[in-house]
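**Q** My questions concern the predicted model and sequence given below.
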Amino acid sequence: MIPAKVKIVEVGPRDGLQNEKDFVATATKIELVNRLSRAGLQNVESASFVSPKWVPQMADGGAVLAGIERRPGTIYSVLTPNMRGFEGALEAKADEIVIFGAASEAFSQKNINCSIAESIARFEPVAKATKDAGLRLRASISCALGCPYQGEVPVAAVVDVVERMKALGCDEIDIADTIGVGTPARTREVLAAASRVFPRERLSGHFHDTYGQAIGNIYAALEEGIEIFHASVAGLGGCPYAKGATGNVATEDVVYLMNGLGIETGVNLDQLVEIGDFISRAIGKPSASRAGKALLAKKLAGAAPCV
């Protein structure tokens, strides 16, 4: 049941950089997106159209979308919390609108001060406008494998949100382990349940590596037939709502895994390693990618390039 080909959604430019305290230059963000698309990433989450008051790092979303070199066939996604954000995304010519909700009532209340049902109702006009504009609509379900406030999240709660997002007309739905507490067995259980109410081929796995389980969870998801995975170059990112939560699983590590399994990604790992080094140097932080660091060291030592 393991797929022969997968799509990797690169979330580094948005989910990865949004929590950086020091503002990352717009030119650096543009260069990052361009390099990622040239490396073969089919879908790059490039910006977020949210209030600069809440996420100042993403204040230049319009400039980033205006400055990138659009690669044919690449989907450039943006996160939009409301109609004002949607209007900005539409003006910037985004290809995909990303909305979000939690599978945990406690997280929803703590994060956006409303219930899950209320949060999804707020996205109804955004979803309608997205479909009316002929754009792709994707939903991300956070805390699907655990919550920092309530702990365990029932599988039924995840399925309920999947059904609500499906009703909005979502083309893809992300099952996100926001704080990285998931294990392979739980991953399979949740994805199996979600796939009973939404097409498996349009579900994606979004894993953080807080407890070192992300690669194991991805393999479990592959066994469940999942064909779409999110990753962040150099393991950029984190979660401000969960102490100790690390960034998304590193894109380099995911591509290394897929290459080893003979699964096609269309991504050039050698270029990806260089990109991880580029952005790590740009923000002054070491890469969190184990494969990226190992392959870069090997390359600098004069060994044959990775493929």
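**A** On my side now, so go ahead.
**Q** make it CA atoms for all contacts and neighbour counts henceforth
**A** OK.
**Q** if you skip the residues just before and after it, what's nearest to Glu45?
**A** Counting by C-alpha to C-alpha, 6 or more residues apart in numbering, Glu45 lies nearest to Ser77, which is 4.4 Å off, once chain neighbours are set aside.
**Q** In a helix, that neighbour, correct?
**A** No: Ser77 is assigned strand when assessed by DSSP: H, G, I helix; E, B strand; the rest coil, not a helix.
**Q** hang on, isn't it packed against Ser46?
**A** Yes: in this structure, Ser77 is within contact of Ser46 by C-alpha atoms under 8 Å, at 5.8 Å.
**Q** this is the comparison structure:
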Amino acid sequence: MPSRVRIVEVGPRDGLQNEAAIIATADKIALVDRLSATGLQAIEATSFVSPKWVPQLADAAEVFTGIARRDGVAYPVLVPNLHGYTRARAVGATEVAVFTAASDTFNRRNTNAGIDESLERFRPVLAQAAEDGVRVRGYVSTALGCPYQGEVPVGEVVRVARALHAMGCYEISLGDTIGVGTPGKARAMLRAVAGDVPMDALAVHFHDTYGQALANVLACLEEGVAVVDAAVSGTGGCPYAKGASGNLATEDLVYMLHGMGIHTGVDLDALADTGRWLAGLLGRESGSRVTRARATT
């Protein structure tokens, strides 16, 4: 069990990208700045994908240049290809993330490319990033299930993660995109990937569709993973999977980790305040059990 866990906050990107109503640029900037003040070490600020496909994040450049970046905090941004990378670099991004899936069907629906084609798109990104001294994080989605094909062979998860790591991604986040995983399956998947990719280069990313996210995290912590993705207020979801709920709420993750004596460096009170503020901004109840409980006590 790790003594310290690094949390990668994905709310400003993965959490907001599926919102139906357009969120003001100033509010997105305020969200990142509030999160920066909580002690989080990594905050995924936005995504430089085509506004045609993700209109909610069309203001990526304005958001990134508007946030108050703090020393010691990483602000990775998602890029789909070399064009997106160039846009991100133009506004000062020093860390990026690339995204593919272990399900070929999901990948084609999500990015209009098969797995191997998407990996080829990333090669020039990784090559340019290496030349620029930019760190690249990789995402492997549908690691525990696909809304189209159902079960995803663990061998495909291993293959994709291995390819991203070999290309130069310093860290690979393994995502249960539709939240169908259970602790046993999560543990087995992580263990299989760790046979080819070092554990210290792996992270986990769970959605809470069936209320299994924290249990899955615990199972993976017991295997030795020490990096976990989460989204403040449990925002997010999957536009390609009907009924899939949001990401694991960062507040709930921090509460569990602190209760286990695992250090995060995060101020839970400040984080819960931010989750409550965001829920109010979005006009709904927070997706965090901790935040909801504290609001009634």
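**A** Looks like it came in fine. Everything numeric here is computed off the predicted structure, so don't read it as measured data.
**Q** what's the TM-score for these two chains?
**A** Once superposed, chain against chain, the TM-score is 0.98 (TM-score structural alignment, normalised by the length of the second structure); 297 aligned residues with a C-alpha RMSD of 0.9 Å.
**Q** still on that earlier bit, in contact with the residue nearest to Glu45 of the first structure: list those residues for me.
**A** 43-47, 94-98 (C-alpha atoms under 8 Å, 6 or more residues apart in numbering).
**Q** try 7 Å
**A** 44-46, 94-98 (C-alpha atoms under 7 Å, 6 or more residues apart in numbering).
**Q** With distance to Glu274 of the first structure and neighbour count as added columns, please give those residues in a markdown table.
**A** Compiled in a markdown table, those are given as follows (distance: C-alpha to C-alpha, whole Å; neighbours: other C-alpha atoms under 10 Å):
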| residue | distance to Glu274 of the first structure | neighbour count |
| --- | --- | --- |
| Val44 | 17 | 26 |
| Glu45 | 19 | 26 |
| Ser46 | 19 | 28 |
| Ala94 | 26 | 23 |
| Asp95 | 26 | 19 |
| Glu96 | 27 | 24 |
| Ile97 | 29 | 28 |
| Val98 | 28 | 24 |
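**Q** out of the residues you listed, which one sits closest to Val190 of the first structure?
**A** Val98 (21.3 Å; C-alpha to C-alpha).
**Q** Whatever helix or strand that closest one lives in vs the second structure, average distance?
**A** In the assignment (DSSP states H and E), Val98 of the first structure maps to strand 96-102. Superposed on the second structure, strand 96-102 of the first structure shows a mean distance to its aligned partners of 0.7 Å (mean C-alpha distance after the TM-score superposition for the first structure).
**Q** which helices and strands does the top helix by length along the first structure pack with?
**A** When the first structure is parsed with DSSP state H, its longest helix is helix 269-283. Under the contact criterion of 3 or more C-alpha pairs under 7 Å, 6 or more residues apart in numbering; DSSP states H and E, helix 269-283 of the first structure touches helix 251-261.
**Q** residues contacting Pro148 of the first structure?
**A** Going by C-alpha under 7 Å, 6+ apart, the list of residues near Pro148 of the first structure reads Ala242.
**Q** er, Glu131 of the second structure actually
**A** Counted by C-alpha under 7 Å, 6+ apart, Glu131 of the second structure has zero contacts.
**Q** That one: what secondary structure?
**A** Quick answer, by three-state DSSP: Glu131 of the second structure is helix.
**Q** same thing with the one 5 residues further on?
**A** When the structure is reduced to helix, strand and coil (three-state DSSP), Val136 of the second structure reads as strand.
**Q** Check the gap between it and Gly236 of the second structure for me.
**A** Distance of Val136 of the second structure to Gly236 of the second structure, computed by C-alpha to C-alpha, to the nearest Å: 22 Å.
**Q** From the contacts of Ser77 of the first structure, pick the one nearest Val273 of the first structure.
**A** Scanning those for proximity to Val273 of the first structure, where the rule is C-alpha to C-alpha, the winner is Val44, at 16.5 Å.
**Q** How about the secondary structure of the closest one?
**A** Reduced to three states by three-state DSSP, Val44 of the first structure is strand.
**Q** was I right about it contacting Val11?
**A** Yes: in this structure Val44 of the first structure lies within contact range of Val11 using C-alpha atoms under 7 Å: 6.2 Å.
**Q** hmm, back to that, which one in the second structure is aligned with the residue nearest to Glu45 of the first structure?
**A** Structural alignment places Ser77 of the first structure opposite Pro76 in the second structure (criterion: TM-score structural alignment).
**Q** From Glu251 of the second structure, how far off is its match?
**A** Where Glu251 of the second structure is concerned, Pro76 of the second structure sits at a distance of 20 Å (C-alpha to C-alpha).
**Q** repeat for Tyr148 of the second structure
**A** 31 Å.
**Q** More neighbours: which of the two?
**A** Between Tyr148 of the second structure and Glu251, counted using other C-alpha atoms under 10 Å, the more crowded position is Glu251 (28 against 13).
**Q** That one touches Ser288, doesn't it?
**A** Yes: contact status for Glu251 of the second structure versus Ser288: in contact at 6.3 Å, counting by C-alpha under 7 Å.
**Q** Return the angle between stretch directions for the helix or strand encompassing Ala291 of the first structure and helix 269-283.
**A** Assessed by DSSP H and E, Ala291 of the first structure sits inside helix 290-300. If you take axes from the mean of the first three to the mean of the last three C-alpha atoms, to 10 degrees, helix 290-300 of the first structure sits at 100 degrees to helix 269-283.
**Q** Now do helix 290-300 of the first structure: which elements does it pack against?
**A** Right, helix 290-300 of the first structure is packed against helix 251-261 by 3+ C-alpha pairs under 7 Å, 6+ apart.
**Q** quick check, distance from the helix it packs on to the centre of its chain.
**A** 16 Å (C-alpha atoms, centre = their mean, to the nearest Å).
**Q** which bit of the second structure covers it?
**A** Taking TM-score structural alignment, helix 251-261 of the first structure hits residues 250-260 over in the second structure.
**Q** what's the counterpart of Ser37 of the first structure in the second structure?
**A** Checking TM-score structural alignment: Ser37 of the first structure goes with Ser36.
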